[in-house]
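In: Based on what follows, work out the 3D shape:
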Amino acid sequence: MIIARLIADPETLGDNLSLAMEMIEARDWEVAGAGMLDICDDVLELEVVEGNPVGIRKILDQCFPESDLLLSDGLIEVPNLFVSDMDSTMIGQECIDELADFAGLKDRIAAITERAMQGELDFESALRERVGLLKDLPEAAITQCLDERIRPMPGARTLVSTLKSRGCHTVLVTGGFHSFADPVAELLGFDRVVGNRLGLHEGVLTGGLVGGIVDSSVKKKVLLEETERLGGEVFSLATGDGANDIPMIEAASYGIAYRAKPKARAAADGWIDRGDLTSVLSLLGIARQDWVFD
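Out: From the prediction side, this is the model:
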């Protein structure tokens, strides 16, 4: 049984649902049920017997543009583990791009960032190249950048707080830097932070990094290690937006791409293209009255 939950434009929902059901049944897949969730009345749930997940996803993507979607091959459960990317997922900025602005290098560094997120450049090489361009930038610029530029994505704190209220362990894992990730994690309520460390000497950036690189393989490793540590039957949720998040998204029980680059979106079990991060809670079947607003 494949279960699809989606949030779409209510004005066109009925017509688009009829079209989607016709297209599904044209492939000899049976729609066993279709209706709005009682506890989340903006969420449509479809149950399809013996369908092909890739094919169903393609149909729903075609019939419901700019929707929020989660597709599962079984009952959808509230996760025990939540692992998320930071830049452009939990916060609305790319920290290294904003920091580069203080060095007058934003356009140059942002172009490298974009290509890395699209999967066109090796992540580690792109990261080291960008960090190298920040050499001699004062450490005080990090604090100023945090205060003036870095803001949580809408719904980020409610998402984390609500999942934690359900006993979910939360981890912020980023290819960015602890200098930003630690304050962001504290603000949003994450239990653990994994990130890169900028080299500093006498109050200025050295242009290098300290310790190992947090890349796509490390993100996936963190998710798998936390899953093993929790033990038992663990349902994991991963969110991200770029190519560096793909292995983590694919390894999770539910991988959701948040306003993501095409490659990350294509790798995920679902996406958030329409709403904010609280849409994840609705897709998981958590009623709004049970959300935690801090």
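In: C-alpha only now, for contacts and for neighbours.
Out: OK.
In: now the helices: where do they sit in this protein?
Out: Here the chain has its helices, by DSSP state H, at 13-25, 53-63, 95-102, 106-117, 123-133, 140-149, 156-165, 178-188, 216-230, 246-251, 262-267, 278-283.
In: which other residues reach the fourth one?
Out: Meaning helix 106-117. Counting contacts by C-alpha atoms under 8 Å, 6 or more residues apart in numbering, the residues outside helix 106-117 that touch it are 96-100, 121-123, 126, 130, 241-244, 261.
In: swap in the longest one?
Out: Contacts of helix 216-230 from elsewhere in the structure, counted by C-alpha under 8 Å, 6+ apart, are 81, 83, 173-174, 234, 236, 244-249, 251-252.
In: Over to the first one?
Out: Contacts of helix 13-25 with the rest of the structure, by C-alpha under 8 Å, 6+ apart, involve E30, V31, I56, I59, L60, C63, F64.
In: The structure of the following sequence is requested for comparison with the preceding one:
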Amino acid sequence: MNAATEFAPGLVVQANATLHPLSHYKLIAFDMDSTLINIECVDEIADAAGRKAEVAAITEAAMQGLITDYKESLRQRVALLKGVTVQHMEQVFAERLRLNPGAQELVAAAKTAGLTTLLVSGGFTFFADRVKARLGIDLARSNRLEVQDGQLTGRMLDQAWGDICDGAEKRRTLLEVASLMGIDPAQAIAVGDGANDLPMMGVAGLSVAFHAKPAVRAQAKVAINEGGLDRLLEVLR
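Out: Next up, the predicted model:
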């Protein structure tokens, strides 16, 4: 673990971190669940099937890094969602999903500074596409749930780039977008909270942990432990 200093209350910066103004960066990539939004969507969907505790335990273990095969852990959780209706997912979005404090402000500041914004999630397109639209994010990549007759089948659909958006896919996506933009990954910021965010955080010039698991806080250059996402702007002036 690198030595760290408290830049301000609840805002920790690694001693070896080189910080630049926001406009120095060209790309910012966000995790979604528990980063841009207040919930883990898979856990809330599972609530309809009476399996929230079981699914949430797997989610927590995966986010802590205790489960190393994220793809298999996600398949296990999605299998437990079989029979949940699209109507219930609509209710989760309308009644439970909220943007985390500071999300709108940070995305708006990034766009004003000329950064491309990217949402890259191990969650689901049903929610990711709506969060993308609500925040005006440029690009999004996530997982697609299979639906038949208005109900989840317990499976996910393959997509053109592969089967599941896990930590390796998050990393690959950040690098792919940076390459298409013609920028160095050092000009990217990656923001997340769980172990599956570490691969993309590891290749970005600036890694940011938001109310994150201990292993993620330990490796991030900036850790926001109190307050909203817009606290990142305090260190990027």
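In: Got a TM-score for the pair?
Out: After superposition, the two chains reach a TM-score of 0.91 (TM-score structural alignment, normalised by the length of structure 2), with 229 aligned residues with a C-alpha RMSD of 1.8 Å.
In: returning to that earlier point: save the contacts of helix 13-25 of structure 1 as JSON lines, and put in distance to L224 of structure 1 too.
Out: What follows is those, written out as JSON lines (distance: C-alpha to C-alpha, whole Å):
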{"residue": "E30", "distance to L224 of structure 1": "34"}
{"residue": "V31", "distance to L224 of structure 1": "34"}
{"residue": "I56", "distance to L224 of structure 1": "28"}
{"residue": "I59", "distance to L224 of structure 1": "31"}
{"residue": "L60", "distance to L224 of structure 1": "30"}
{"residue": "C63", "distance to L224 of structure 1": "34"}
{"residue": "F64", "distance to L224 of structure 1": "33"}
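In: closest one to I2 of structure 1 among the helices of structure 1?
Out: helix 53-63 (7.1 Å; C-alpha to C-alpha).
In: can you pull the buried residues of that closest one?
Out: Residues of helix 53-63 of structure 1 classed as buried by neighbour count (16 or more other C-alpha atoms under 10 Å): P53, I56, R57, I59, L60, D61, C63.
In: What of stretch 136-147 of structure 2?
Out: For stretch 136-147 of structure 2, the neighbour count (16+ other C-alpha under 10 Å) marks I137, A140, R141, S142, N143, R144, L145, E146, V147 as buried.
In: Closest one of those to H20 of structure 2?
Out: I137 (22.2 Å).
In: That closest one corresponds to which position in structure 1?
Out: Matched to structure 1 by TM-score structural alignment, I137 of structure 2 sits across from F190.
In: Against L71 of structure 1, how distant is the nearest residue to its match once chain neighbours are set aside?
Out: Using C-alpha to C-alpha, 6 or more residues apart in numbering and skipping the chain neighbours, the partner closest in space to F190 of structure 1 is T170 (5.2 Å). T170 of structure 1 is 22 Å from L71 of structure 1, where distance means C-alpha to C-alpha, to the nearest Å.
In: So which of the two has more stuff around it?
Out: Neighbour count, other C-alpha atoms under 10 Å: between T170 of structure 1 and L71, L71 has more, with 26 against 23.
In: residue contacts, the residue nearest the centre of structure 2?
Out: Against the mean C-alpha coordinate of structure 2, by C-alpha atoms, centre = their mean, the closest residue is D31 at 1.2 Å. D31 of structure 2 makes contacts with L119, V120, S121, V191, G192, D193, D197, as judged by C-alpha under 8 Å, 6+ apart.
In: aligned partner of it in structure 1?
Out: By TM-score structural alignment, D31 of structure 2 lines up with D85.
In: L174 of structure 2 and R75 of structure 2, how far apart?
Out: 23 Å.
In: Same question for D129 of structure 2.
Out: Per C-alpha to C-alpha, D129 of structure 2 is found 21 Å from R75 of structure 2.
In: and the spatially closest residue to L19 of structure 2 that is not a sequence neighbour, how many residues sit next to it?
Out: Leaving aside its sequence neighbours, L19 of structure 2 sits nearest to L236 (C-alpha to C-alpha, 6+ apart; 6.6 Å). By other C-alpha under 10 Å, 13 other residues sit near L236 of structure 2.
In: Looking at structure 1, name the residue matched to L236 of structure 2.
Out: Checking TM-score structural alignment: L236 of structure 2 goes with L284.
In: Please list all residues in contact with its match.
Out: I76, E77, V78 are the contacts of L284 of structure 1 under C-alpha under 8 Å, 6+ apart.
In: and the residues you listed, which of them are in strands?
Out: Per DSSP state E, strands hold no members of those.
In: Which contacts among the residues you listed does structure 2 share?
Out: Retained in structure 2: I76, E77, V78, out of these (criterion both residues aligned by TM-score structural alignment, their matches' C-alpha atoms under 8 Å).
In: Among these, name the buried ones.
Out: Neighbour counting with 16+ other C-alpha under 10 Å marks I76, V78 as buried within the kept ones among the contacts of L284 of structure 1.
In: Take the kept ones among the contacts of L284 of structure 1 and lay them out in JSON lines including distance to M23 of structure 1.
Out: JSON lines is the format used below for the kept ones among the contacts of L284 of structure 1 (distance: C-alpha to C-alpha, whole Å):
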{"residue": "I76", "distance to M23 of structure 1": "24"}
{"residue": "E77", "distance to M23 of structure 1": "28"}
{"residue": "V78", "distance to M23 of structure 1": "30"}
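In: Nearest to V160 of structure 1 among the kept ones among the contacts of L284 of structure 1?
Out: Nearest to V160 of structure 1, judged by C-alpha to C-alpha, of the kept ones among the contacts of L284 of structure 1 is V78 at 12.5 Å.
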